[in-house]
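K.L.:
have a look at this prediction, sequence included:
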Amino acid sequence: MSKLNKQFTLILFLICIASAFYINFNIPATWVESQLRYQTYTDAEGNWMYRAAGKTIAIDNIVAYQDSELSQQALDKLSGAPSIKQQWVSLPTDANITAEEVAANLVLLKADFHFGIWSLLPAFIAIVLCLLTREPLVALASGIVVGAIMLGQFDILNLVLIPTIGTTNAASILILYLWLLGGLMGIWAKTGAAQAFADYMSLHYVKGPRSAKVVTWFLGIIFFQGGTMSTVLVGTTVKPLADKAGVSHEELSYVVDSTASPVASLIAFNAWPAYIQGFLFIPGVAFLATESDRIAFFFASVPLSFYAIFAIIGTLLLSLNITTFSGPLLKRANLRASTTGELDAPNASPIAAKELHSAQSAPGYKAHVLEFILPLVSLILVAIVSHFVMGSPQIHWAFASALLLSIIIALYKGIGLSAVLDGFGNGLKGVVVASVILMLALTIGMLSKQLGGGIYLVESLGAQIPFWCLPVILQLMTMLIAFSTGTSWGTYAIAFPLALPLAWTIAQTQGLAHPELYLMVCFATVLNGSVYGDQCSPISDTTILSSMTTGCDLMDHVKSQIIPATYAATLAALCWTLTVVFFA
């Protein structure tokens, strides 16, 4: 980085710090009512209950909406924060309504706040510094400092970092990505199992860069669970064979990342429909009344997921070496790898240690291809079986079974315990930086959610928007929210409960002939816009893991992927607009 660039970066950071202090002391928070809807019912004793996260919970102290401290009218009169965080309320209704209508009018009120456009400042500084410095640790830490100051949490270590590290999500990251994934990759490097797999695939199936990328694309389609599991599984599997075939790391990480969440939203036989349906209830809309209705609505909307369709087609074209729609950076990476054999750009700094991606077999030990395939099969089987038995794939169990099986095979073949421990230790070292980046990304995502940037963006919309504009506005809004927070599922929780009622109101007030189709289009724009933002964000876990498992520089992956992803998003926006104009 040049001296001028360093000076500009420092000045920008100081300006953001000063702005954060100004916001904390001078900008009052705007409080906004949030309504959360759950499946509510009465038990045998007549007590109200609701289901959330697979649990049945009693509802106590239901009050009338107009009497709640968390109603928007009451929040507008507050000079500070409300005294309660959430409250069950009964929405105003007619006197003569059925029991089902009573249940539909019970909502959980919560109060969230934002600082207007300032709420986007932490994500803004983190993303800009990522682009300027190419140092994600520095960029994420800077965003965390700015966000903590805005919230008045000046003891950043005790009030921000330690509480985040102590959460279940953080523990999950450390166990899965530091111990299990790092250990597995370390064992494979130590035994040479990954290299044996690459040699086998190169001998029988992979004859060059194109076939290696096609295999990667095909595995991305097969592993349609989406999110971190698909990214890690595909990236870890194809890395050795793609390196041997001479595939640039930018191309490889793009194919891995763009066949994770886009595929999961299309081949949705996974956890996505069950999670998302909880946000789709709209009062008075009969075809969204029950959980099964909302899941059916999800699947009916799949053909309208134009971004996911174009993203997957784009990765297939690149895999076939058709780079017309790949953008200049991926074209350059393709040319560099084919002419010079260099898989990384000259100034690249991969976030996974090099020793993970090169064989360091113990003396006299010869690995067999099954030492790679059997743990992989174990991983997939445990994930699939646990998904059907427990309702969701137990990713930790899956990776733990693969790691344990790899260790047992290595010990059985006589590698020696000290060599196994050495490989395991090297694996941990290789993913430490990536794990820290994931932790910081989790922290800044939590800060961004607390600051209410997504709520501010959604609140800025009005019901007077022309119907044909709304799908693209929702797409752009969710793209920005997910890009700023690094999470698609978090964006769904913010956007769906606000966007879909708005879409239904516009469909009714502007007299659309096919309001259900219009609602399906708006649903698809939120679903796909969030996937785009998550996929392209440098603070997203899937983006970081795609870079780590493929050995790519994080910012090289971000900058090269965002161009073809934007092509796909632009085509999708055109398709959604034409659909509502001609068919809604």
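P.N.:
Here it is on my side, so go on.

K.L.:
use CA for all of it now, contacts and neighbours both
P.N.:
OK.

K.L.:
how close does residue 24 get to residue 280?
P.N.:
Using C-alpha to C-alpha, to the nearest Å, residue 24 is found at 35 Å from residue 280.

K.L.:
more neighbours: which of those two?
P.N.:
residue 280 (26 against 18; other C-alpha atoms under 10 Å).

K.L.:
ok, now which ones touch the more buried one?
P.N.:
288, 294, 496-497, 500 (C-alpha atoms under 8 Å, 6 or more residues apart in numbering).

K.L.:
can you select the buried ones among the residues you listed for me in ChimeraX?
P.N.:
Typed into ChimeraX, the line below selects the buried ones among those, using 16 or more other C-alpha atoms under 10 Å:
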select :288,294,496,497,500
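
K.L.:
comparison target, given below:
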Amino acid sequence: MMEEITALSLLPPVLALVMIIVTRKVLLSLGVGIVIGALILNDWSFPEAIFLIWEVFAAIFIVDGALNDWELFIILFLFLLGMMAALISFSGGSRAFGEWALKRVKTRVGAQLTTLLFGILVFIDDYFNSLIVGQVSSPVTDRHYISREKLAYIVDSSAAPICVIAPLSSWGAYIITIIADILGTHGIQEVSGLQAFVMMIPMNFYAVTALLFLFLIIIWKIEIGPMKTFEEAALQGKGILTEKNTPGENFEMETKGKVSHLIVPILTLVISTVFFMVYTGAQNADNITLLSVFAETDVARSLLYGGSIGFIVALFLTLKNKPSFRETGQTLVSGLQSMLPAIYILIFAWLMVAIIDELGTGTYLAHFIDGTLPLFILPVILFVLAGFMAFSTGTSWGTFAILLPIAGEVAAVLDITMLLPLLASVLAGSIFGDHASPISDTTILSATGAGCHPIDHVMTQLPYALLSAVAAMGGYLMIGLTSSVLIGLGAAIAITIIIALSAKVRMTQQEKIV
């Protein structure tokens, strides 16, 4: 097995990412990366590499003879969600909701802003957000001929950025726990983990710039890069899931669907999931507080329980119209099949993340941070490093766990007053890397919830994420130079607006030429 962590640990993720972009074949690319990583770990012994891959795959579901329920529950939830979506479509609920919304949401801008608002409101968890917002919003965005790729971008860019700045979310609770440990390690008692987290919200420049840029993109009707192609196709009725190819729609019943066929199951799912998140958190917490409950909540189990109840309600409402057994069965199978591609990719992504963890890729990248770098540039360096680490490993949470303590140590050695800005830059960079990575589970789930191919989602979202990252880097450079959060935030916002205005002017000029 590999004993020393070297630059070779970067080969599997980089190779997989390059192959994904070049070939657009996600499973093949991830598979090559997994095999190369396993070969490196086993001194290029093929039999041992295959055995390691099997061990890692088995560990996704079973660890030390016990069921590893997190990944299994996520897969089961996806199957339930697929069947529920198919039933809603089969019963005519999607069409009815689309027609109802079309009378109230009059424009494409309105449909996108509605999706953005819903994404902000569902701040409890990014998995939950990514899957639910896309499912609920698609009937509205489809009616206004908005591409599923644009929907995925709106969903993804309003999920993690809002979760990472919301204290009462699974993300917030996790981050606050890490921050509290860092403060305790360095003897800082003036502020608690929660207080520090709240103080860091305006310092999380990427979350701010990503949300602001998304808002400006919508209201100024700006399309950048490959997204423009997909949006033009959608306006011609291509690239969106219409009545003819939505799961379950091929077997739509003659009975006219009702809005309640969509609203009731989705509301049931949301309310049930939130209830079980609170319930499981309260069960696991030593002292029951809002923060401790969300810190200890079992997200996967809550999604499974909430999804089960939502599916049962959707099935009940469908069966009330007395469809044939054959059509109902075909609809359920169609719903299951619609989730298979996403599940295959998700399993391969989990395998890749596990192999990368064994290789120590994140640890190798973390070694680039030390006390020899100039203090003013550290926020930018940490942002870039966290972004690359999350991009390469596909996990922002893993990046938090590795880089936040290192950022705390660097601040303690050089200038403790820079502690919170440095921690915030790690959080922001991790979200950026997560947005840009095709092996990130939230990227895959956002595409799944919106109903588009993951690689199309990555390639269309990437230009927006990069431009938001540039604006955030400008903010971190200013905070490093001035030590002023207000100046850094102002710079990040100003750069975001300038970039959006420039894109708007360029787009207008191109339209005039055409």
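P.N.:
Perfect, thanks for sending it. The model shown is predicted, which means the values in this text are computed figures rather than measured ones.

K.L.:
any idea what the TM-score comes out to?
P.N.:
After superposition, the two chains reach a TM-score (TM-score structural alignment, normalised by the length of structure 2) of 0.83; 453 aligned residues with a C-alpha RMSD of 2.3 Å.

K.L.:
what helices or strands is the lengthiest helix in structure 2 leaning on?
P.N.:
For structure 2, the helix reaching the highest residue count under DSSP state H is reported as helix 325-359. For helix 325-359 of structure 2, the packing partners by 3 or more C-alpha pairs under 8 Å, 6 or more residues apart in numbering; DSSP states H and E come out as helix 11-23, helix 26-41, helix 46-61, helix 69-90, helix 378-393, helix 441-450.

K.L.:
and of those, who's closest to residue 133 of structure 2?
P.N.:
helix 441-450 (7.3 Å; C-alpha to C-alpha).

K.L.:
list the contacts of the closest one.
P.N.:
Residues from elsewhere that reach helix 441-450 of structure 2, judged by C-alpha under 8 Å, 6+ apart: 126-127, 130-135, 138, 148-149, 151-153, 155-156, 339, 342, 345-346, 349-350, 394-395, 434-435, 437-438, 453-454, 457-458.

K.L.:
what do we get in structure 1 for residue 469 of structure 2?
P.N.:
Counting by TM-score structural alignment, residue 469 of structure 2 corresponds to residue 569 in structure 1.

K.L.:
that match is in contact with residue 305, isn't it?
P.N.:
No. In this structure, residue 569 of structure 1 is not within contact of residue 305 by C-alpha atoms under 8 Å, at 10.5 Å.

K.L.:
still on that earlier bit, among the contacts of helix 441-450 of structure 2, which ones are in helices?
P.N.:
In helices, defined here by DSSP H, the members of the contacts of helix 441-450 of structure 2 are 126-127, 130-135, 138, 148-149, 151-153, 155-156, 339, 342, 345-346, 349-350, 434-435, 454, 457-458.

K.L.:
can you tell me the closest non-neighbouring residue to the match of residue 469 of structure 2?
P.N.:
residue 307 (5.4 Å; C-alpha to C-alpha, 6 or more residues apart in numbering).

K.L.:
contacts only, for that neighbour.
P.N.:
Residue 307 of structure 1 neighbours (C-alpha under 8 Å, 6+ apart): 262, 528-529, 532, 568-569, 571-572.

K.L.:
if I look at the nearest residue to residue 457 of structure 1 once chain neighbours are set aside, how far off is residue 368 of structure 1?
P.N.:
With sequence-adjacent residues excluded and distances taken as C-alpha to C-alpha, 6+ apart, residue 457 of structure 1 is closest to residue 477, at 6.6 Å. Computed as C-alpha to C-alpha, the residue 477 of structure 1 to residue 368 of structure 1 distance reads 50 Å.
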